[in-house]
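> next come a sequence and a model predicted from it.
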Amino acid sequence: MVQTWRPLGRVVAPFSNGSWWHSHASYPTPLVRDDGRVSVFFSVRDASNRSCLASVDIALDDDRFSVLGAVRGPLFTPGTRGAFDGDGVTVTSIVPDGDRLLAYYLGWMVGASVPFSNFIGLAIGDAEGTRFERASVVPVIGRTPVTPLTLGYPWVLRQGENWRMWFGSHLCWGAQDLDMVHVIQQATSPDGRVWLPQDGVVIPLAGEDDRAEFAVSRPAVLREADGTFSMWYARRRPGYELGFAASADGIQWRRSDDSVRFVGAAEDWEDAERTYPAVFDHRGRRYMLYNGNGYGRTGFGIAVLEPRADTR
């Protein structure tokens, strides 16, 4: 059924602070706190175009939000030269684990024959998310027989002792530049640290239904009250758009991209694109954080799901 999302406004607009923040506010990632705050972690870029982690707290009251205090950062910075994350770190999933936070991120390596080679890392932070340190100097998911090329943004759900991850993955590079086939795969873990990528593709490209599409990425997954799964993601065709899929088990998915709709006039920062969604529930309402034009060049905003819509 149709999801009707109503934009509430831009949360963070990028600016240059002359230091670690030169541009972008990308991949907003929510963490709902026990006191009702929502901490939003996001990626910024320095003058050398390397990404690092920042965060800001917001308060939500039904269809209104307010920013609580200043942006904090840098909370997590690129690794050493030559490391898998030496050219940038992009956190896209935060999972509470006792008195710490587990941050799953994409480590960037700028390429020569291909534009980049990225792998998935894990950082561990304190409960408030004021600082993060690498769990290891090597990725938790790198090149394997089922993930032989570059990887994309991860999303992790913890269900008791079971850990599941959905992430982007290249099936192939094309002849030049950003020619690619980028899909969504999944992995499982017994502890959130050791991950086993699974065979197969859970969200393939649209194929005959949409030949322009060449990538689906940044999955954001929720477990619904009835036990089913909902996933929102970014599409490139070639501009950025939003997509949606539903699943009974988190393995077999049914795409329904046209079900995601926004109402009202778009503001100038989002009038060409909405992408990189992160959906979460808060006090009986469902919200979406998302990037606008330029996949983070104009910052990120928030929308609320209208009550009559159904995500399944």
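Received it, and whenever you're ready, just let me know what you need. Numbering: from 1, shown residues only.
> C-alpha only now, for contacts and for neighbours.
OK.
> neighbours around Ser48, how many?
For Ser48, the neighbour count with other CA atoms under 10 Å is 10.
> pretty sure it belongs to a strand, no?
No: under DSSP: H, G, I helix; E, B strand; the rest coil, Ser48 sits outside any strand and is assigned coil.
> OK, contacts around it?
The contact partners of Ser48, by CA atoms under 8 Å, 6 or more residues apart in numbering, come to none.
> next: Val67.
So Val67 contacts Val11, Val56, Asp57, Ile58, Ala59 (CA under 8 Å, 6+ apart).
> check which helix or strand the fourth one maps to.
Per DSSP states H and E, Ile58 falls inside strand 51-61.
> mind listing what's buried along that strand?
Residues Ser51, Cys52, Leu53, Ala54, Ser55, Val56, Asp57, Ile58, Leu60 are the ones in strand 51-61 that count as buried (16 or more other CA atoms under 10 Å).
> from Val95, how far out is the fourth one?
Using CA to CA, to the nearest Å, one gets 16 Å for the distance from Ala54 to Val95.
> again with Gly301
22 Å.
> these two: which is more packed in?
For Gly301 and Val95, the more surrounded residue by other CA under 10 Å is Gly301, and the numbers stand at 22 against 18.
> tell me who's in contact with Thr16.
Thr isn't right for residue 16; it's Ser. His22, Ser23.
> give me the element it is part of.
Using DSSP H and E, no helix or strand contains Ser16.
> against that first model, consider the following:
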Amino acid sequence: MKSWSKLCLIYAPINIDEMISTHASNALPILVSDDVYRIFFSGRDSENKSSVGWFDFDIVKKEILNVCDETFLSCKENNRKYYSHGISLGCFLNDGLDINVYFMAWQIEGNNHWRGDVGRFSLDSRKKIKNVDDTPYMTSDKEDPISLSYPFILKDNGLFRMWYGSTISWDSPNGEMVHVIKYATSMDGVTWNKHGLAIPFQLGVAQAFSRPCVLKRSGTYHMWFSYRSGDGSTYRIGYASSTDAMNWKIDLDSGVAPSIEGWDSEMVCYPYVFVHKEKVYMLYNGNSHGKTGIGLAVCNEVEV
């Protein structure tokens, strides 16, 4: 699944309010009806702190139908400290009653380095907020002592599988952080067994990963992710495949690369891949980590 056609820039950020004045990162599409998706995203304020907004998009007509007129979920909401400096969307699961959304929760305490946990909030059937967890859904421990980032959870034949980001070091010999994708499983979606590194990393080639997205088709697991090499280059989108969800064959050429010019000419990042009416689509961000907006691509391969 490496052959893609870019369709268009579907959303260029607008100044919605003081909490979402720039950026539209980490697009998360949740079906509303027929061909219409409510696409949630992480926007930023003047201090670069991220909060959540949304727009409704007809994926067949390629039209925006509605845009929120205020912040949907603010990082300042109820002063919850574990996401005091930002909410960056990861994935969602629909349990039949509610939609649980999982995100990277940013915080900075004092003069310390930023760090992340995994947070969660739930939506009702109208896509309104029903609950926001008071404490992190997953936080640092012996396996992941430094910082966590974007989770992706797949319910697969009764087993919950999670791929998530974990920091090994803030500063490697080339000055880039080492942030990898790890793997965990759970029988109930609450208690997780961690299995360590999922995607291999290599200093100077691919060592700073973020936002994995996994799609299972015909017995094969397909993963897309952002990565940086450590040589000063901006994010790119990589790809990996696996037949057992644990051992992955990695390919840094995902088939979605920066354009020659325009909104995604310097960077591509934060992919989210999903299926609509047997077509496989990717939402992704371009330059400056989503400052220029959200793009849409479609997979050209028939057998997916």
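Now that the structure is in, tell me what you want to look at. Since the structure is predicted, the reported quantities are computational estimates derived from the model, not experimental observations.
> got a TM-score for the two of them?
After superposition, the two chains reach a TM-score (TM-score structural alignment, normalised by the length of structure 2) of 0.90; 300 aligned residues with a CA RMSD of 2.4 Å.
> packing partners for the strand holding Ile58 of structure 1?
Applying 3 or more CA pairs under 8 Å, 6 or more residues apart in numbering; DSSP states H and E, one finds that strand 51-61 of structure 1 makes contact with strand 38-45, strand 64-76, strand 89-97.
> what about the second one, distance to the chain center?
Just to be clear, that refers to strand 64-76 of structure 1. With CA atoms, centre = their mean, to the nearest Å as the basis, strand 64-76 of structure 1 stands 18 Å off its chain's centre.
> and if you look at the first one?
Put simply, strand 38-45 of structure 1 sits 10 Å off its chain's centre (CA atoms, centre = their mean).
> which ones are touching Tyr276 of structure 1?
Contacts of Tyr276 of structure 1 (CA under 8 Å, 6+ apart): Ser26, Tyr27, Pro28, Ser217, Arg218, Tyr233, Ala234, Leu242, Tyr290, Asn291, Tyr295.
> out of those residues, which end up buried?
Ser26, Tyr27, Pro28, Ser217, Arg218, Tyr233, Ala234, Leu242, Tyr290, Asn291, Tyr295.
> so which of these is the closest to Leu68 of structure 1?
Among the buried ones among the contacts of Tyr276 of structure 1, Pro28 lies closest to Leu68 of structure 1 (CA to CA), at 15.8 Å.
> what's the mean distance for the helix or strand hosting the closest one versus structure 2?
Take DSSP H and E as the rule and Pro28 of structure 1 turns out to sit in strand 23-32. Superposed on structure 2, strand 23-32 of structure 1 shows a mean distance to its aligned partners of 1.2 Å (mean CA distance after the TM-score superposition for structure 1).
> next, the angle strand 38-45 makes with that strand.
Between strand 23-32 of structure 1 and strand 38-45, the angle comes out at 160 degrees (axes from the mean of the first three to the mean of the last three CA atoms, to 10 degrees).
> which outside residues touch strand 23-32 of structure 1?
Residues outside strand 23-32 of structure 1 that contact it (CA under 8 Å, 6+ apart): 12-16, 38-47, 90-95, 276-278, 280, 282, 289-291, 295-300.
> and for stretch 184-201 of structure 1?
By CA under 8 Å, 6+ apart, stretch 184-201 of structure 1 touches 122, 140-141, 146-147, 161-169, 183, 202-204, 216-217, 219.
> buried subset of those residues, written for PyMOL?
This is how PyMOL selects the buried members of the contacts of stretch 184-201 of structure 1, with burial counted by 16+ other CA under 10 Å:
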select buried, resi 122+140+141+147+163+164+165+166+167+168+169+183+202+203+204+216+217+219
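> now, the contacts of stretch 184-201 of structure 1 that are in strands?
122, 162-169, 183, 216-217, 219 (DSSP state E).
> max pairwise distance over those residues: which two?
Asn162 and Val216 (25.1 Å).
> and the helices and strands packed on strand 51-61 of structure 1 as a markdown table, adding distance to Ser247 of structure 1?
Output for these, formatted as a markdown table (distance: least, CA to CA, whole Å):
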| stretch | distance to Ser247 of structure 1 |
| --- | --- |
| strand 38-45 | 27 |
| strand 64-76 | 31 |
| strand 89-97 | 20 |
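> wait, which of those strands is closest to Arg254 of structure 1?
Taking those one by one with CA to CA, strand 89-97 is closest: 22.9 Å.
> so how far does that closest one sit from its counterpart in structure 2?
Counting by mean CA distance after the TM-score superposition for structure 1, strand 89-97 of structure 1 comes out at 1.4 Å.
> quick one: that strand aligns where in structure 2?
Mapped onto structure 2 using TM-score structural alignment, strand 89-97 of structure 1 spans residues 87-95.
> swap in stretch 271-282 of structure 1?
Using TM-score structural alignment, stretch 271-282 of structure 1 pairs with 265-276 in structure 2.
> residue contacts, Arg72 of structure 1?
Neighbouring residues of Arg72 of structure 1 by CA under 8 Å, 6+ apart: Ala54, Ser55, Val56, Thr130.
> helix/strand/coil for Ser230 of structure 1?
Applying three-state DSSP: Ser230 of structure 1 is strand.
> so how many other residues sit close to it?
Ser230 of structure 1, neighbours per other CA under 10 Å, totals 22.
> any chance of the contacts of Tyr276 of structure 1 in a markdown table with distance to Gly82 of structure 1 as columns?
Shown next, in a markdown table, are those (distance: CA to CA, whole Å):
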| residue | distance to Gly82 of structure 1 |
| --- | --- |
| Ser26 | 24 |
| Tyr27 | 24 |
| Pro28 | 27 |
| Ser217 | 25 |
| Arg218 | 25 |
| Tyr233 | 30 |
| Ala234 | 29 |
| Leu242 | 34 |
| Tyr290 | 31 |
| Asn291 | 30 |
| Tyr295 | 26 |
